[in-house]
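Chemist: what shape does this take:
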Amino acid sequence: MFDRFESIMVGVETATIHAKIGGEGAPLLLLHGYPQTHMMWHPFVDELAKTHRVVVADLRGYGDSIAHDADFSFRAMARDQVALMNHLGFESFHVISHDRGSRTAHRMVLDHPEAVKSIVLMDILPTLDVWRTMDDWLAKRYYHWMFLAQPGDMPQRLINAEPITFLHAALLGLAGSNEIFHPRAMAAYERAAQNPDVVAAWCGDYSAGASIDLESDRADEGKTHDLPCLLLWGSKGAVDHHMDPLEAWRKWFPQVQGHELEAGHFIVEEKPEEVLAALQVHLNALCLKG
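Modeler: As a prediction, this is how the structure comes out:
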């Protein structure tokens, strides 16, 4: 996996970001979600690298990236990734993202609109809409939103006592089956989960998501960005239970287009061929527009 990619560690303002780079063409940044790492993109990075300069990064504190402070807000994560791409010589670039990576990408558009040329969001609703629709049905499926955000170190201590057990339960609860994960990808997720600093990042991420990130999104609510946006989601997940995902995201990205796939939350690893096909249509259309 990633045999044709170069691994790098890049120091940014308050973090050291790990990424892998490969391919030639227009720059393309891939951002993963919780509780995964850059390895989630393994099914088709080689295909994307045939037409793009692909940068596959770990979010701050996740995977092999290191946070040098306790700021795990999406604002900080977005700033990291823009700095990474600038370090590589890319002032603007396309973004493909999943889960927490998509929330980072959304904040990147809000804070650094000149940097993002197009965006792909996978299996999420806007953060504000998740909290506004958090009822008993959704809370059972998104229990980690509340658990990881608890103050103090209680969540970290419990997870660190049985990190593999927790990881497998977290993946299973969102995927429906852990058989969709390639053994080498699962091994990478397990290695990360056994690092207490990664667990601290998970908790810091969701703590920010229940506080400062909400404040940031409320302050920017009503702002729209007229850039190409593709939205994909799993029909077996929770995203479309309370509202139409396209309508929810149209309030932020008027040009948003997309569709559901017959899958759970981790659509890249469950339906890689279908996701790749949708991405190629999206990226090819951008090439035709110049």
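Chemist: could you use CA atoms for every contact and neighbour count after this?
Modeler: OK.
Chemist: all helices of the stretch 151-290 of the chain, in order?
Modeler: Secondary structure of the stretch 151-290 of the chain by DSSP state H, counting those that start in this stretch: the helices cover 154-161, 163-175, 183-193, 196-209, 212-220, 245-250, 267-270, 272-289.
Chemist: make TSV from these and add mean neighbour count and distance to residue 6 to it.
Modeler: Shown next, in TSV, are the helices of the stretch 151-290 of the chain (neighbours: other Cα atoms under 10 Å; distance: least, Cα to Cα, whole Å):
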stretch	mean neighbour count	distance to residue 6
helix 154-161	16	31
helix 163-175	18	28
helix 183-193	18	17
helix 196-209	22	23
helix 212-220	15	33
helix 245-250	18	34
helix 267-270	24	22
helix 272-289	14	22
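Chemist: quick one: closest of the ones you listed to residue 67.
Modeler: helix 196-209 (8.0 Å; Cα to Cα).
Chemist: show me what that closest one is packed against.
Modeler: helix 74-87, helix 154-161 (3 or more Cα pairs under 8 Å, 6 or more residues apart in numbering; DSSP states H and E).
Chemist: can you list those helices in a markdown table and add distance to residue 284?
Modeler: Output for these, formatted as a markdown table (distance: least, Cα to Cα, whole Å):
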| stretch | distance to residue 284 |
| --- | --- |
| helix 74-87 | 22 |
| helix 154-161 | 43 |
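Chemist: another one to check against the first:
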Amino acid sequence: MVACPDCRAYRPCPLDAWYDHLAVAARGKATAGSRRTFLRIIGEDIGRGVFTTWAREGRMRLAEATAWRVYEEYRDAGQDTSAQNLARYVHVADGRQPRLVAAYATILARTGGEETLERAIKVCDEALGRWAQNTADGWPELRAKRGQLVGRLTRLRGRLSSELDEDGNPIPVRRHHPADPRRVRGRRFGPPGRPGPGQAKSGPVAHQDGLLLRGVCAAVATREDPAEDAEARSSAPAVIVAAAGGRPELLGHPAPDGGQQVGAAENEQQPLHASTSTSWAVVGEPLSPSGVA
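Modeler: Next up, the predicted model:
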């Protein structure tokens, strides 16, 4: 078989592109009513119309080319939702016009999930497998759309490493989580009787009804920076009382192991007016203002 001049010049073959010219005459005058009757996208007869009639009569390629013109009319009129519904119902009616297939695949992959991207790629593969030798302009666009979807799916599943396979392609690195994750920083406070990682002991330990006291001072966990050494900071009385579960009377009992224990009576702060008497019997009555008899 001898290729035609257009095929030798890598242009669309007239045998593949002539349906686009026939669709201009088959469409006739473009009106809103003719768009609705070509393929109904709402109402009772949804998914039926001139398109399905031509498909049953064996004129599917003419119906597909005309459907693309109707799709463009919806887009030019600013009715994007109607155009998307048309692409959907053309695909349901077994129409495989490449530009409409690409539009339908874009709708499927809108959420960006792995399952939706796989479904959109499958739709493109099914259409490309049916018309693999077609030279119309829409098929290279559909292949480009498929490559875009494959790239999105690859980036979603993982990233590329610096290593190359035997063909020179980067090896993808799958995202994963360790089965046994470990903490980078140690816990500041460990359970009673067992300090956390990186936490040092400071003095004897006194346990009483869940109360944990390491002397009067509590050690701070070692910093990640070696220049920052652990420093001892004194615990506030309110913190010690809170550790005792709001029961300050626990602090007055002696420690069972002889450790240093904080007594509630020793640390009790005296009120500011305790050393100054405000009784009139001691201070005396206030003096009268000068000049007043």
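Chemist: what does the TM-score come to for these two?
Modeler: TM-score for the superposed chains, counting by TM-score structural alignment, normalised by the length of structure 1: 0.23, backed by 109 aligned residues with a Cα RMSD of 6.1 Å.
Chemist: looking at the helices and strands packed on helix 196-209 of structure 1, which is nearest to residue 234 of structure 1?
Modeler: Among these, the nearest to residue 234 of structure 1 by Cα to Cα is helix 74-87 (23.2 Å).
Chemist: and that closest one, what's buried?
Modeler: Residues of helix 74-87 of structure 1 classed as buried: 74, 75, 76, 77, 78, 79, 80, 81, 82, 83, 84, 85 (neighbour count, 16 or more other Cα atoms under 10 Å).
Chemist: name the helices or strands packed onto it?
Modeler: Right, helix 74-87 of structure 1 is packed against strand 15-22, helix 100-111, helix 196-209 by 3+ Cα pairs under 8 Å, 6+ apart.
Chemist: relative to helix 100-111, how tilted is the helix or strand following the shortest one?
Modeler: Same thing as strand 15-22 of structure 1. Moving toward the C-terminus from strand 15-22 of structure 1, the next helix or strand (DSSP states H and E) is strand 26-31. On the basis of axes from the mean of the first three to the mean of the last three Cα atoms, to 10 degrees, strand 26-31 of structure 1 is oriented at 120 degrees to helix 100-111.
Chemist: the helix or strand following strand 26-31 of structure 1 packs against which elements?
Modeler: Next in sequence after strand 26-31 of structure 1, counting helices and strands by DSSP H and E, comes helix 45-48. Packing partners of helix 45-48 of structure 1 (3+ Cα pairs under 8 Å, 6+ apart): none among the helices and strands.
Chemist: just the terminal-to-terminal distance for stretch 73-83 of structure 2.
Modeler: 8 Å (Cα to Cα, to the nearest Å).
Chemist: buried stuff in it?
Modeler: Quick answer for stretch 73-83 of structure 2 (16+ other Cα under 10 Å): 73, 74, 82, 83.
Chemist: just checking, the last one touches residue 69?
Modeler: No: Residue 83 of structure 2 sits out of contact with residue 69 when judged by Cα atoms under 8 Å, with a separation of 10.6 Å.
Chemist: you'd agree residue 86 of structure 2 is up against residue 69?
Modeler: No: look at residue 86 of structure 2 against residue 69 with Cα under 8 Å: they stay out of range, at 11.1 Å.
Chemist: between the two, which one's more packed in?
Modeler: Taking other Cα atoms under 10 Å, residue 86 of structure 2 and residue 69 do not tie; residue 86 has more neighbours (27 against 17).
Chemist: helix or strand: which one has that one?
Modeler: Using DSSP H and E, residue 86 of structure 2 maps to helix 80-92.
Chemist: which of the helices of the stretch 151-290 of structure 1 sits closest to residue 147 of structure 1?
Modeler: So among those, helix 154-161 is nearest, using Cα to Cα, at 6.7 Å.
Chemist: report all helices and strands that the closest one contacts.
Modeler: Using 3+ Cα pairs under 8 Å, 6+ apart, helix 154-161 of structure 1 is in contact with helix 196-209.
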